[in-house]
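Colleague: sharing a model prediction with you, sequence too.
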Amino acid sequence: MSTQSTSRAAGPATVAGWVLAPLALAQFICSFAGSNMNVMLNDMSEDLNTTVPGIQISITLFLLTMAALMVPFGKLTDLLGRKVCFLLGLGVYAVGAILSALAPGLGLLILGNSILEGAGTALLIPPVYILVTLYWKDLRSRARSFGIVSAAGGVGAATGPLIGGWICTAISWRAAFVFQALVIVVIILMAIRLKDPVPADPSRPYDVVGAILSGGGLVVFVMGILAIDDSVALGLSLLVAGAVVIGGFYFWIRGRERRKKEALLSTSLFRVRVSNLGLVTQNFQWLLLMGISFLVASHLQVIRHYDAVQSGVIFSAATVGILVSSLAAGRLVKSIAQRTLIVTGFLVTGIGTVLLLLVGAVPGAWPFAPGLLVIGLGLGVMLTPSVNLVQSAFAENLQGEISGLSRSISNLGSSFGTAIVASILGISAAGNADNYVAAMVPLIVVAIVGAVVAGFLPGRRALATSGAIPATG
């Protein structure tokens, strides 16, 4: 059967409702893993005989591993198949979660959580977005499905501090990793019945050099942000080196294409204006979500000395906001242009960050709730349109590449968010300045710049005319 006919057979009329459940749950648990440790900083550092900055580094490395491996592993979906990569990623993630739960020190925690869970996430997340794109063909059903997956991801990130804090206080921080492993087992049982809409092609060549350059460049670049805390000169040197390696990666893949060889990424992915702008908005969205979560959780624990539950409960406000607006986005896209939703989302998020800035010196944790609620509403309303714009801009033969690139850019935003906040907190603390305010200001700037960037996205009519997005809806 041809790829085209196979894809048609997987249209919305034949997709059972249960198919979306394991995909959404997988996105939930991966996003949960990226934020739940934020409220366990004190407990984990004491139990593992390390420092709070050591735990913070392991969190950043987890996000960085995902970002570095998402593109190389996204390409593997073409060779091994979407379902195989999904199940393999779940297995690697489960092993990492178990090792993290048993970790006697920071070293094994980094191996289990930062490396294995990060690698497992990079394997399983691209298939989630590829399968949604291949299963649901028209704009409305695809937007609805992406809305559910995006809501699951946003809720996972927002409830990570709440659920993680409760488990940490009621049982132990180690039980939070056991919880992740149990959820992974449930997802595997649900995913066994999944069908791969497009056959795998093991004969396709794999660009190993491109994978090393892309992953290595991202690692060095983010490490530069982290290094600024200790040495500005070293940090800037690493930032420049990372940028050079990433530039070298682009010239490498362009050279392979000129020689008629398959590259890790097609350079055509970078020639679509809609996708390029959409990728920038995705990066900013996750930078804001993870940066704000990291900053508020660290402030409540390290500065105000709240325990894991007290710190986590306050994030329920963001959870409610993300859940409500993410689920509504699938319906809003029917009558409101996706550009409008994204611009509005950034502006609302910006208002929320300003509210958080204003309560930095106010006693208690509950004054943070209004700002977190507004931020959740803003982020939730724009997560779905951004993903839908990017994924829908390319044909099925490029879904593996664009999905890996899209998720890599998003996770790179998460890494930027935590790394930037961690670096500013360190610099400010060294200078005896108000670290909370200093770290919140760049997040407000990102929200404003995000709204400006989103304003350049084409409107509904322009998208339909260009053929980048199906004209339906």
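Modeller: Cool, got the structure. Fair warning: this is a prediction, and the values are worked out from it, not measured in the lab.
Colleague: could you use CA atoms for every contact and neighbour count after this?
Modeller: OK.
Colleague: does the most centrally placed residue in the chain belong to a helix, a strand or coil?
Modeller: Residue closest to the mean C-alpha point of the chain, counted by C-alpha atoms, centre = their mean, is Asn411 at 4.0 Å. Reduced to three states with DSSP: H, G, I helix; E, B strand; the rest coil, the structure at Asn411 is helix.
Colleague: ok, and here's another one to check against it:
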Amino acid sequence: MTSPKEAPAAPDKLDSRVLKIAAVVVLGATMSILDVTVVSVALTTFTREFDTSYATVAWTMTAYTLALAAVIPLTGWAADRFGTKRLYITALALFVLGSVACSMAWDITSLIGFRVLQGLGGGMLMPLSMTILTRAAGPDRVGRVMAVLGIPVLLGPVCGPILGGWLIEVASWHWIFLINPPIGVAAMVAAYFILQSDEPSPSEPFDFLGMLLLSPGLATFLFGVSSIPDVGTVASARVLVSGAIGLTLIVAFVLHALSKDHPLIDLHLFKDRQLTVAVITMLMFVVAFMGAGLLFPSYFIQVGGHNTLGAGLLMAPQGIGAMLTMPVAGWLVDKIGAGKIVLTGLPLTLVGLVVFTQVAADTSTWLLMGALFVMGLGMGCTMMPLMTAALVTLSHEQVARGSTLVNIVQQTATSIGAAVMSVVLTNQILSHGTAGLAVASRGDTPEAAQIAAQTPPPVLANAFSQLADAFGNTFVVAAVLILLTFIPAFMLPRKKSETPDLEAEGARTVMMH
């Protein structure tokens, strides 16, 4: 009879080795995601400090996202070429260096440039974290390790706006970047001692042509899409030319990748039906959820009249809701498949979002916090199960490329969602008469105070009502997108996924020793 010590690791539990590895990668991923949400509440501060427009300071977010999109395609190959441990520590060092540089920015141009440097490091952290954790845990426990990796996704929306708002209120904007170096150094030390060195496999030649097509293609396309709120229309040379060049390069990459054995991004993975369905579902969900999510703080500040810290605190219920469902969803998806879990999460997300489609200037804050909590419950049942469904049927050798593909889709969808919802909101404000007056009267600047003082109260009240309607109509677009997401979600597996035959069996053996 086999003794307990000789038996294979129980697939239902994450052993101490996996938990230690999880702690290391979660630390780095948390820092990266936290930085996105911390900066989101600082945009109005940047407009005042650097004496520039909101459209210009928005590039502190966009530049970071563009850098992420450009570097993520390289991550799968680099992980094979240099080893995940070495690359992970390098990415952390680059992110910390970028953070220190951002804190020393002397104008908005330098800040945007240093955010690119940050993004080059941050872009590698999440796909590397997924690769390291998935390889360590094995195919039977992918759902649970994805739930662990969901911790940064939870902490970002909960802690980021609160932390960012608090630091700006009690100190200065510089500190939203200076919180990263201590966390980053701790993560580097932990990674050095805890992560196992993996043998690089440089047998596959680097796809230089693929890199020259895809990375600039993604960055240029997202630049065009992200420029729409700035120029106010799709029919702009900046938008159309950038978008056309980006799409041309992306299409050229697709044709190139399908005819090459080892392309930069392995599009042959789409032969896996489960991965394809999961990726399509994720793309649609992220566009709607993240696009709407970026507008919630703006609603609380511009319509509700809350400060940055108050808006951050009001966003907390969403993260708390996800915190409750994500671990349970991660456990269940390994037992019953992702389909049933996602089809539970989507209706919850839709119900919460429908509440926001009905917002008025005097809508109860408690009602909106409840809606955010319900949306959080839904998100916890959706995002990580979709990532699990995309990766669980891949072989050990395909996991790094698969996680890179998933992250590209997620980052691209986030950028598209943010741009689409910003454009819809801008057009709604312009079409709602006095809504722009309400926006101009908010803030702690002398100009805003003067506008508020000189405008008759009935006119100002009507302006805020118009502004609330503009937000509500924008959330309708997001709700419709969530509704459409049900179509691919119905095609997800509703029972435990089977891992690939021989390759998965070999991978399981490797991972358990």
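Modeller: Perfect, I can see it now. What you see is a predicted model; the values in this text were computed from it and never measured.
Colleague: can you pull the TM-score for these?
Modeller: TM-score for the superposed chains, counting by TM-score structural alignment, normalised by the length of the first structure: 0.89, backed by 458 aligned residues with a C-alpha RMSD of 2.7 Å.
Colleague: if I look at the residue nearest to the centre of the first structure, how far off is Leu341 of the first structure?
Modeller: Using C-alpha to C-alpha, to the nearest Å, Asn411 of the first structure is found at 22 Å from Leu341 of the first structure.
Colleague: secondary structure element for the nearest residue to Leu265 of the first structure once chain neighbours are set aside, which one?
Modeller: Using C-alpha to C-alpha, 6 or more residues apart in numbering and skipping residues adjacent in sequence, the residue nearest Leu265 of the first structure is Glu401, 6.0 Å away. Assigned by DSSP states H and E, Glu401 of the first structure belongs to helix 399-430.
Colleague: quick one, strands of the stretch 51-200 of the second structure?
Modeller: In the stretch 51-200 of the second structure, no strands are defined using DSSP state E, counting those that start in this stretch.
Colleague: what are the ranges of the helices in it?
Modeller: Per DSSP state H, counting those that start in this stretch, the stretch 51-200 of the second structure carries helices over the ranges 54-57, 59-82, 84-103, 108-137, 142-170, 175-178, 180-194.
Colleague: adding mean neighbour count and distance to Ala418 of the second structure, write the ones you listed out as CSV.
Modeller: What follows is the helices of the stretch 51-200 of the second structure, written out as CSV (neighbours: other C-alpha atoms under 10 Å; distance: least, C-alpha to C-alpha, whole Å):
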stretch, mean neighbour count, distance to Ala418 of the second structure
helix 54-57, 17, 13
helix 59-82, 24, 9
helix 84-103, 22, 23
helix 108-137, 25, 17
helix 142-170, 23, 15
helix 175-178, 20, 22
helix 180-194, 17, 25
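Colleague: how about the ones you listed, which one is nearest His306 of the second structure?
Modeller: Go through these one by one with C-alpha to C-alpha and the one that ends up closest to His306 of the second structure is helix 142-170, at 11.1 Å.
Colleague: average offset between the closest one and the first structure?
Modeller: For helix 142-170 of the second structure, the mean deviation from the first structure after alignment is 1.8 Å (mean C-alpha distance after the TM-score superposition for the first structure).
Colleague: now that helix against helix 108-137, angle please.
Modeller: Helix 142-170 of the second structure and helix 108-137 are oriented at 150 degrees to each other (axes from the mean of the first three to the mean of the last three C-alpha atoms, to 10 degrees).
Colleague: and helix 142-170 of the second structure, what does it pack against?
Modeller: For helix 142-170 of the second structure, the elements it packs on are helix 16-40, helix 108-137, helix 175-178, helix 308-314, helix 316-336, helix 383-391, judged by 3 or more C-alpha pairs under 8 Å, 6 or more residues apart in numbering; DSSP states H and E.
Colleague: next, format those helices as TSV and append distance to Val158 of the second structure.
Modeller: Shown next, in TSV, are these (distance: least, C-alpha to C-alpha, whole Å):
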stretch	distance to Val158 of the second structure
helix 16-40	9
helix 108-137	19
helix 175-178	15
helix 308-314	8
helix 316-336	4
helix 383-391	16
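Colleague: Gly243 of the second structure: which of these is closest?
Modeller: The closest of these to Gly243 of the second structure is helix 108-137. By C-alpha to C-alpha, the value is 20.0 Å.
Colleague: and that closest one, how far out from the chain middle?
Modeller: Distance of helix 108-137 of the second structure from the chain centroid (C-alpha atoms, centre = their mean, to the nearest Å) equals 11 Å.
Colleague: tell me the spacing between Arg339 of the first structure and Phe346 of the first structure.
Modeller: From Arg339 of the first structure to Phe346 of the first structure the distance is 11 Å (C-alpha to C-alpha).
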